[in-house]
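K.L.:
Dropping the sequence and predicted coords here.
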Amino acid sequence: MLSGLHHAAIICSDYARARAFYVDILGLTVVAENHRAERDSWKLDLALPDGTQVELFSFPAPPPRPSHPEAQGLRHLAFTVQDVAAVKARLESAGVAVEPIRTDPYTGRAFTFFKDPDDLPLELYEAG
């Protein structure tokens, strides 16, 4: 059966802006970057330290997300961190708006939300 999450795929509206956000601000590692001329599209494979990947795609004029945040389908991506407050502070120092830290009532762990350049909701979730 399933043994883990390999990747999540994101379509962005501005490739350079999204690449800078995921690489320079969030610190994901570039695994591969390819321009697909026949589709006028970039595909950027990014890795987290645990091997999980994020695929970042660009396409000409992608439609916007239909509603936020409760549209049917993927609600948000959650990233595990050791210290939510420290990562929140680092993101805010880079100009990223981050919601106040909350506590998960079921696990007691800290978490918060922020958005990528296309308003995709992202979560920081403190590891146990």
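P.N.:
Alright, I've got the coordinates. Since we're looking at a predicted model, the values are computed, not measured.
K.L.:
going forward, measure contacts between C-alpha atoms and count neighbours the same way
P.N.:
Fine.
K.L.:
So which residues of the protein form strands?
P.N.:
7-12, 29-36, 41-47, 53-58, 77-81, 102-103, 110-115, 121-126 (DSSP state E).
K.L.:
Most remote residue from the middle of the protein, which is it?
P.N.:
What lies farthest from the middle of the chain is residue 38; by C-alpha atoms, centre = their mean that is 26.4 Å.
K.L.:
Check the gap between that residue and residue 61 for me.
P.N.:
Computed as C-alpha to C-alpha, to the nearest Å, the residue 38 to residue 61 distance reads 15 Å.
K.L.:
now residue 61, nearest residue through space, not along the chain?
P.N.:
In space, and not counting its chain neighbours, residue 61 is closest to residue 13: 7.1 Å by C-alpha to C-alpha, 6 or more residues apart in numbering.
K.L.:
do the same with residue 78
P.N.:
residue 123 (4.3 Å).
K.L.:
here's the one I want to compare it with:
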Amino acid sequence: MQLLGIHHIAIICKDYERSKKFYTEILGLEIKQEIFRAERSSYKLDLTLNGIYILELFSFPSPPDRPSRPEAVGLRHLAFAVTDLDQCIHHLDNHQIRSESIRIDEFTGKRFTFIADPDGLPIEFYEV
């Protein structure tokens, strides 16, 4: 078996419209396709970044909360590379999204910060 790369990441959200707005209007991901699956009463939103398919956003009726703090077993966070962390934080501030204090990666010396998506999932912005 040979892995070629990561195909996509899937996220289940509690409030579909709020999460759709967050990932598209605030983070700037582009909609590739949006499907309503009536048999599941669920949306599936395929999102791209720079033309590359990276994220599926799902809505399901009454999904259970996922504990994330303290650290829980499972996917820890989603990280996006940015070229200017200060500009990124300013953009988030303009949308009333509070970021954590800037940290320094002890191994690379690079700066990064975290926010929470509308459902509290941790999202990292890592300056490259």
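P.N.:
The structure has been received and is ready for your questions. This one's a predicted model, so the numbers in the text were calculated from it and none came from an experiment.
K.L.:
quick revisit: right, and the strands of the first structure - which one's nearest residue 95 of the first structure?
P.N.:
Nearest to residue 95 of the first structure among the strands of the first structure is strand 110-115; the distance by C-alpha to C-alpha comes to 11.2 Å.
K.L.:
Now the closest one on the second structure. Mean distance?
P.N.:
Averaged over the aligned pairs, strand 110-115 of the first structure sits 0.4 Å from the second structure after superposition, using mean C-alpha distance after the TM-score superposition for the first structure.
K.L.:
between that strand and strand 77-81, how big is the angle?
P.N.:
Relative orientation of strand 110-115 of the first structure and strand 77-81, computed by axes from the mean of the first three to the mean of the last three C-alpha atoms, to 10 degrees: 130 degrees.
K.L.:
Please state the offset of strand 110-115 of the first structure from the chain centre?
P.N.:
Distance of strand 110-115 of the first structure from the chain centroid (C-alpha atoms, centre = their mean, to the nearest Å) equals 11 Å.
K.L.:
cool, stretch 121-128 of the second structure as well?
P.N.:
On the basis of C-alpha atoms, centre = their mean, stretch 121-128 of the second structure sits 9 Å off its chain's mean C-alpha point.
K.L.:
got a list of contacts for it?
P.N.:
68, 76-85, 88, 110-117 (C-alpha atoms under 8 Å, 6 or more residues apart in numbering).
K.L.:
Distance of the residue nearest to residue 61 of the first structure relative to residue 117 of the first structure?
P.N.:
Counting by C-alpha to C-alpha, the gap from residue 13 of the first structure to residue 117 of the first structure is 9 Å.
K.L.:
Then residue 96 of the first structure?
P.N.:
In this structure, residue 96 of the first structure and residue 117 of the first structure are 9 Å apart, going by C-alpha to C-alpha.
K.L.:
and the helix ranked longest in the second structure, which residues are buried?
P.N.:
Longest helix of the second structure, by residue count under DSSP state H: helix 85-94. Judged by neighbour count (16 or more other C-alpha atoms under 10 Å), helix 85-94 of the second structure contains these buried residues: 85, 88-89, 92.
K.L.:
can you name the two of these that are farthest apart?
P.N.:
Pairwise distances across those (C-alpha to C-alpha) peak at 10.5 Å, for the pair 85 and 92.
K.L.:
The first structure: matching residues for stretch 71-90 of the second structure?
P.N.:
Aligned using TM-score structural alignment, stretch 71-90 of the second structure spans residues 70-89 in the first structure.
K.L.:
so how far is the first residue of the matching stretch from its last?
P.N.:
End-to-end distance of stretch 70-89 of the first structure (C-alpha to C-alpha): 27 Å.
K.L.:
Could you do stretch 56-72 of the first structure as well?
P.N.:
By C-alpha to C-alpha, the extent of stretch 56-72 of the first structure from end to end equals 21 Å.
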